[in-house]
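**Student:** The following block contains a protein sequence and its predicted model.
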Amino acid sequence: MTGSQHRARAARTAPPGPPRRATLRLLKQLFTDRLALMGDNAETYGDVVRIAIGPKAMYLVNHPDLAKHVLADNAGNYHKGIGLQEARRALGDGLLTSDGETWRKQRRTIQPVFQPKRISRQAAVVASEVDALIKRLAAHDGPVEILHEMTGLTLGVLGKTLLDAELGGYETLGHSFEAVQDQAMFEAVTLSAVPQWVPLKKQLEFRTARDDLRRIADELVDQRLANPIEGGEDVLSRLIQSGSGDGASRERMRDELITLLLAGHETTASTLGWAFHLIDEHPEVGERLHAEAVEVLGDRLPEHEDLRRLTYTVAVVEEVMRLYPPVWLLPRIAQADDEIGGYHVPAGSDVVVVPYTLHRHPEFWTDPERFDPGRFTAAERPPRYAYLPFGAGPRFCIGNSLGVMEAVFVLALAARDLELHKVPGKVVEPEAMLSLRVRGGLPMTVHPRAGATRKAA
């Protein structure tokens, strides 16, 4: 056999993976512990794994070079996949779920809102919102549900920085998005085998949530149409300017707004929840954060230029996203046959890059389960595609700069002025939905630091 024949034969070979007799165990993990499903198989079978569950086969990719191939080098061959397809029922064809020319047009419309210069001009707004949050937390006598507070903060920041609108009156948003995530993941793990008309509690909650999200999006558009902003640079203004005013245009605006509301608040809120948990588990990190915030900020609010000075705080955010990436799964569907790592991947296959396992790859991370922000202050860093908290390639997260600034400002001001501790007995576990969130919330007690002072926003 010639060398070319040998390579052709190898390229038709399926990757290794669990045997068919493991189907029941895999199904159980798919329903109850998706992180273990990905992690156990990557550890057992290597960097390309074929996981067959019933009629479906999923290809797990767990190496920087291979992630680069799927997300960047051959991105045109990979459309959005499992989970995001199911979420389309609520999100429509927004930026998160669309593909092809539709996605490119949407990206061009919204991209200017996220330009670095514009985001830097929003720093004062973000700092003011964070300052108000810190004051609310300091006023609590008993335990506070920190994830609820982070959701309120991130929605408020999103409204003022990206939409030029107040979202404080839409208290149902967070609950509605939870229902959307629950239903999308339920459909994904059941392979959409349960008809949508079946009146399960989960499905009824989803329908209510979908209607609520559409109502809120329509109200936001109507408010802006009634009160246009001359030369407006926000998302609402740009969507209205790009539309034709017909029914299809109105539906696209709704889809984009619902997507932005979900993606714009959920990922940052989840990151902050994990950050407070990890800082509580590692008090020495909290003390270093406090010392840096006092040194850099004194008693004032942070500014955009402080992101270059709050180096340890930035490193903490980066390490939190390494261990608990808010987007833990990057699902794709192969449009044509491909070769990944020397293995054949047929057209139509579900291909998943999993930042959660990639961020723990022992070849690229020393003692990968350990929380160590110093990894991100060291001179030598891992390969680019070994760390993907915001994805990569053409679909790199459009809001990464705003999300990092918001998280850094929250941790800096919270560490300077407060101490937060989990309530006794609280067990913190991850829940892998569309985002990687803390299961069941995160109640914490809040203790103002002695001598903490702040200037008014």
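**Tutor:** Yep, that arrived. Numbers count the residues shown, from 1 in each chain.

**Student:** When you work out contacts or count neighbours from here on, use the C-alpha atoms and nothing else.
**Tutor:** Fine.

**Student:** what's the helix or strand for residue 58?
**Tutor:** strand 56-61 (DSSP states H and E).

**Student:** can you list contacts of the next helix or strand after that strand?
**Tutor:** Remark: after strand 56-61, the chain's next helix or strand is helix 64-68, criterion DSSP H and E. Contact with helix 64-68 is made by 61, 340-341, 353, 358, 383-386, 392-393, as judged by CA atoms under 8 Å, 6 or more residues apart in numbering.

**Student:** Could you do stretch 102-113 as well?
**Tutor:** Applying CA under 8 Å, 6+ apart, the set of residues contacting stretch 102-113 is 94-95, 119, 162, 233-235, 238-239, 242, 398.

**Student:** what about 7 Å?
**Tutor:** With CA atoms under 7 Å, 6 or more residues apart in numbering as the test, stretch 102-113 has contacts from 95, 162, 233-235, 238.

**Student:** And for stretch 211-219?
**Tutor:** 176, 254, 257-258.

**Student:** can you rerun that using 8 Å?
**Tutor:** 170, 172-173, 176, 254, 257-258.

**Student:** Export the residues you listed as JSON lines, with columns for secondary structure and distance to residue 293.
**Tutor:** Converted to JSON lines, those look like this (DSSP: H, G, I helix; E, B strand; the rest coil; distance: CA to CA, whole Å):
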{"residue": "170", "secondary structure": "coil", "distance to residue 293": "33"}
{"residue": "172", "secondary structure": "coil", "distance to residue 293": "34"}
{"residue": "173", "secondary structure": "helix", "distance to residue 293": "32"}
{"residue": "176", "secondary structure": "helix", "distance to residue 293": "35"}
{"residue": "254", "secondary structure": "helix", "distance to residue 293": "40"}
{"residue": "257", "secondary structure": "helix", "distance to residue 293": "35"}
{"residue": "258", "secondary structure": "helix", "distance to residue 293": "35"}
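
**Student:** Any quick PyMOL command for the buried ones out of those residues?
**Tutor:** To isolate the buried ones among the contacts of stretch 211-219 in PyMOL, judged by 16 or more other CA atoms under 10 Å, type:
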select buried, resi 173+176+254+257+258
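
**Student:** filter the contacts of helix 64-68 to the buried ones?
**Tutor:** Buried among these by 16+ other CA under 10 Å: 61, 340-341, 353, 358, 385-386, 392-393.

**Student:** Looking at those residues, which are in strands?
**Tutor:** Using DSSP state E, the members of those that fall in strands are 61, 340, 353.

**Student:** put this beside the first:
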Amino acid sequence: MAVVSVLVGWSTPVFYFLLFLLFGAFLGYCAYMKYVHLKYDHIPGPPRDSFIFGHIGTFMKLTKNDDKLVFDQFIEWSEKYGPVYKLNFLHTVVICVTCPHATKEILMSPKYTKDKQLHKRIFHLFGERFLGNGLVTVIDHDLWYKHRRIMDPAFSSLFLRGLMGTFNERAEKLMDKLSEEAENQTEVSMLKLVNCVTMDVIAKVAFGVELDLLNKSSPFPRAIETVLLGLIKHARSIFFEHNPKNRAFIKEVREACRLLRTTGAQWINERKKAMQNGENVPKDILTQIIKSAGQEESMTKEDEEVMIDNFVTFFIAGQETTANQLAFCIMELGRNPDVLKRLRQEIDEVIGMKRDVSYDDLGNLTYLSQVLKETLRLYATVPGTNRNISEDIVIDGIHIPGGVTATFSSYVSSRMEKFFKDPLKFDPERFNPDAPKPYYCYYPFSLGPRSCLGLNFAQMEAKVVMAKLIQRFDFTLVPGQSFGIVDTGSLRPKSGVLCTIKHRHSD
């Protein structure tokens, strides 16, 4: 009893002291918030939802709204508030930029690094290491440059020429599958089918592995879809992980991360053994990933993890965005028969009745290049990037104090009337070789030193698949489906592009 009495006696002053500390800390935080507001409130932007939380409430509503993309809201704000405006998230300020001159200055310079806070949120995903310090996410420029320089041979024009056989072979398997569907007269999801093809291609040419997803089941497509959706939830909501309702999904995301990383470790170890045994190995991405870690005998545990980071990065990026571009392209061709007719004429002239598309053919498919570029204008499958602005800068006459994150979105600028007349119209003539080139408002593969290493790889693959598809088949969009977009970390067609397929020369 005596002990209890002492504890009770002490509890009241201790409680009040702790309460005083908490209240003082809260007042201090509010004072800091006021300082941040005063520092940046001269920058235009939408009204804050609250003094402390800023625009978090708005973003939580947007992420729950399946009918509207966050990036469509960005377009509205850009048109209302101008080429640079601010958003508040607690004590953090983010500026959204559509000014072409600032886009050029910031994205083309290595001194503006990727956002450290976002890096932290995608380094691990709900406690599981995800993209880590892979080529896309690493912040340190010197480390990035080291990895990029080692990876370059796997994306040289000479190496890419050698991939034409694989591109044709995998695309041919898709044609066989479509032939079956045409004979059965069934509806097909073109997104699902092209996803299988692009994953088959990246597994074969990057890692030397046969998947044959058009004929075999695999956990990889679902795993990639799951981690990307988890990524977007994790990156955009600080509360998502702490909601008990999300536990089952979070568990699924962690399992998907582990599957991708254990697969990467297995494939890397198998290739390393082959290299150590003096076997001939291709100069593919997997070989370059291993070389990027330096000499095998001196590798640390972190070197091993970075190799897996790069495996996951290339495995996902090498198929997801190309598949989405192909699906959106098929969707727009189905909605624009005049464009499809002109494209078919070009393919007939260049390819004719040939079974395989040659490397030289790709350069002659000029209108197909325009169609693919216009697809990426309307549907930038990776819709945004960001940079740290550590020093003061002036954008469109507005002084921006250092200490903010700047976001850039090709999806946003490419759908603005000020940059593209009638922006929602699908018009490949915008990219006619004689047309003026967009000035730093169209960058679906980003810009500058951190632009996408796989740009040429992706567009070669897309051309081969589209040329074969249009050469041999007619496709009609199933009526009643949505032509909307869903954000799963990259942008996808919401309905999966449902089509009926017919052999081109059938009645």
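**Tutor:** Perfect, I can see it now. Treat the numbers as computed from the prediction; the structure is a model and nothing was measured.

**Student:** re earlier: take the contacts of stretch 102-113 of the first structure and keep only those in helices.
**Tutor:** Judged by DSSP state H, the contacts of stretch 102-113 of the first structure include 235, 238 as members of helices.

**Student:** Centroid-nearest residue for the second structure?
**Tutor:** For the second structure, residue 382 is the residue whose C-alpha lies nearest the centre (CA atoms, centre = their mean; 3.6 Å).

**Student:** circling back to that earlier point, taking the contacts of stretch 211-219 of the first structure together, which two end up most distant?
**Tutor:** By the measure CA to CA, 172 and 254 form the most distant pair in those, at 17.0 Å.

**Student:** Flag every buried residue along stretch 391-400 of the second structure.
**Tutor:** For stretch 391-400 of the second structure, by 16+ other CA under 10 Å, it's 395, 400.

**Student:** what separates that stretch from the chain centre, distance-wise?
**Tutor:** 28 Å (CA atoms, centre = their mean, to the nearest Å).

**Student:** Quote the end-to-end distance of that stretch.
**Tutor:** 9 Å (CA to CA, to the nearest Å).

**Student:** average offset between stretch 460-467 of the second structure and the first structure?
**Tutor:** Stretch 460-467 of the second structure: mean distance to aligned residues in the first structure after superposition is 1.2 Å, counting by mean CA distance after the TM-score superposition for the first structure.

**Student:** What span of the first structure is that stretch aligned with?
**Tutor:** Alignment of stretch 460-467 of the second structure against the first structure: residues 405-412, by TM-score structural alignment.

**Student:** Could you report the neighbour count for residue 27 of the first structure?
**Tutor:** 18 (other CA atoms under 10 Å).

**Student:** How about the contacts made by the residue lying closest to it once chain neighbours are set aside?
**Tutor:** Leaving aside its chain neighbours, residue 27 of the first structure sits nearest to residue 53 (6.9 Å; criterion: CA to CA, 6 or more residues apart in numbering). Counting by CA under 8 Å, 6+ apart, residue 53 of the first structure touches 20, 23, 26-27.

**Student:** What spatial separation is found between residue 53 of the first structure and residue 28 of the first structure?
**Tutor:** Taking CA to CA, one finds residue 53 of the first structure at 11 Å from residue 28 of the first structure.

**Student:** Next: residue 37 of the first structure.
**Tutor:** On the measure of CA to CA, residue 37 of the first structure and residue 28 of the first structure end up 9 Å apart.

**Student:** okay, these two: which has more neighbours?
**Tutor:** residue 37 (18 against 12).

**Student:** Tell me the residues of the second structure aligned with the strand or helix carrying that one.
**Tutor:** Using DSSP H and E, residue 37 of the first structure maps to helix 34-45. Using TM-score structural alignment, the residues of the second structure aligned to helix 34-45 of the first structure are 70-81.

**Student:** Give me the mean distance between the matching stretch and the first structure.
**Tutor:** Averaged out, stretch 70-81 of the second structure is 1.1 Å away (mean CA distance after the TM-score superposition for the first structure).

**Student:** again with stretch 256-269 of the second structure
**Tutor:** Mean deviation for stretch 256-269 of the second structure: 1.1 Å (mean CA distance after the TM-score superposition for the first structure).

**Student:** Would you mark the buried spots in that stretch?
**Tutor:** Result for stretch 256-269 of the second structure [16+ other CA under 10 Å]: buried residues 256-261, 263-265, 267-268.

**Student:** ditto for stretch 143-156 of the second structure
**Tutor:** Quick answer for stretch 143-156 of the second structure (16+ other CA under 10 Å): 144, 147-148, 150-151, 153-155.

**Student:** Let me see the ranges of the helices in the stretch 251-400 of the first structure.
**Tutor:** For the stretch 251-400 of the first structure, the helices defined by DSSP state H, counting those that start in this stretch occupy 283-297, 311-323, 355-358, 400-417.

**Student:** Deepest in the core, which of those is it.
**Tutor:** Stretch with highest mean neighbour count among the helices of the stretch 251-400 of the first structure: helix 355-358 (a mean of 28; mean count of other CA atoms under 10 Å).

**Student:** what's the matching range in the second structure for that helix?
**Tutor:** Counting by TM-score structural alignment, helix 355-358 of the first structure sits on residues 410-413 of the second structure.

**Student:** for the matching stretch, the distance to its chain's centre please.
**Tutor:** Centre to centre, stretch against its chain (CA atoms, centre = their mean), the figure for stretch 410-413 of the second structure is 14 Å.
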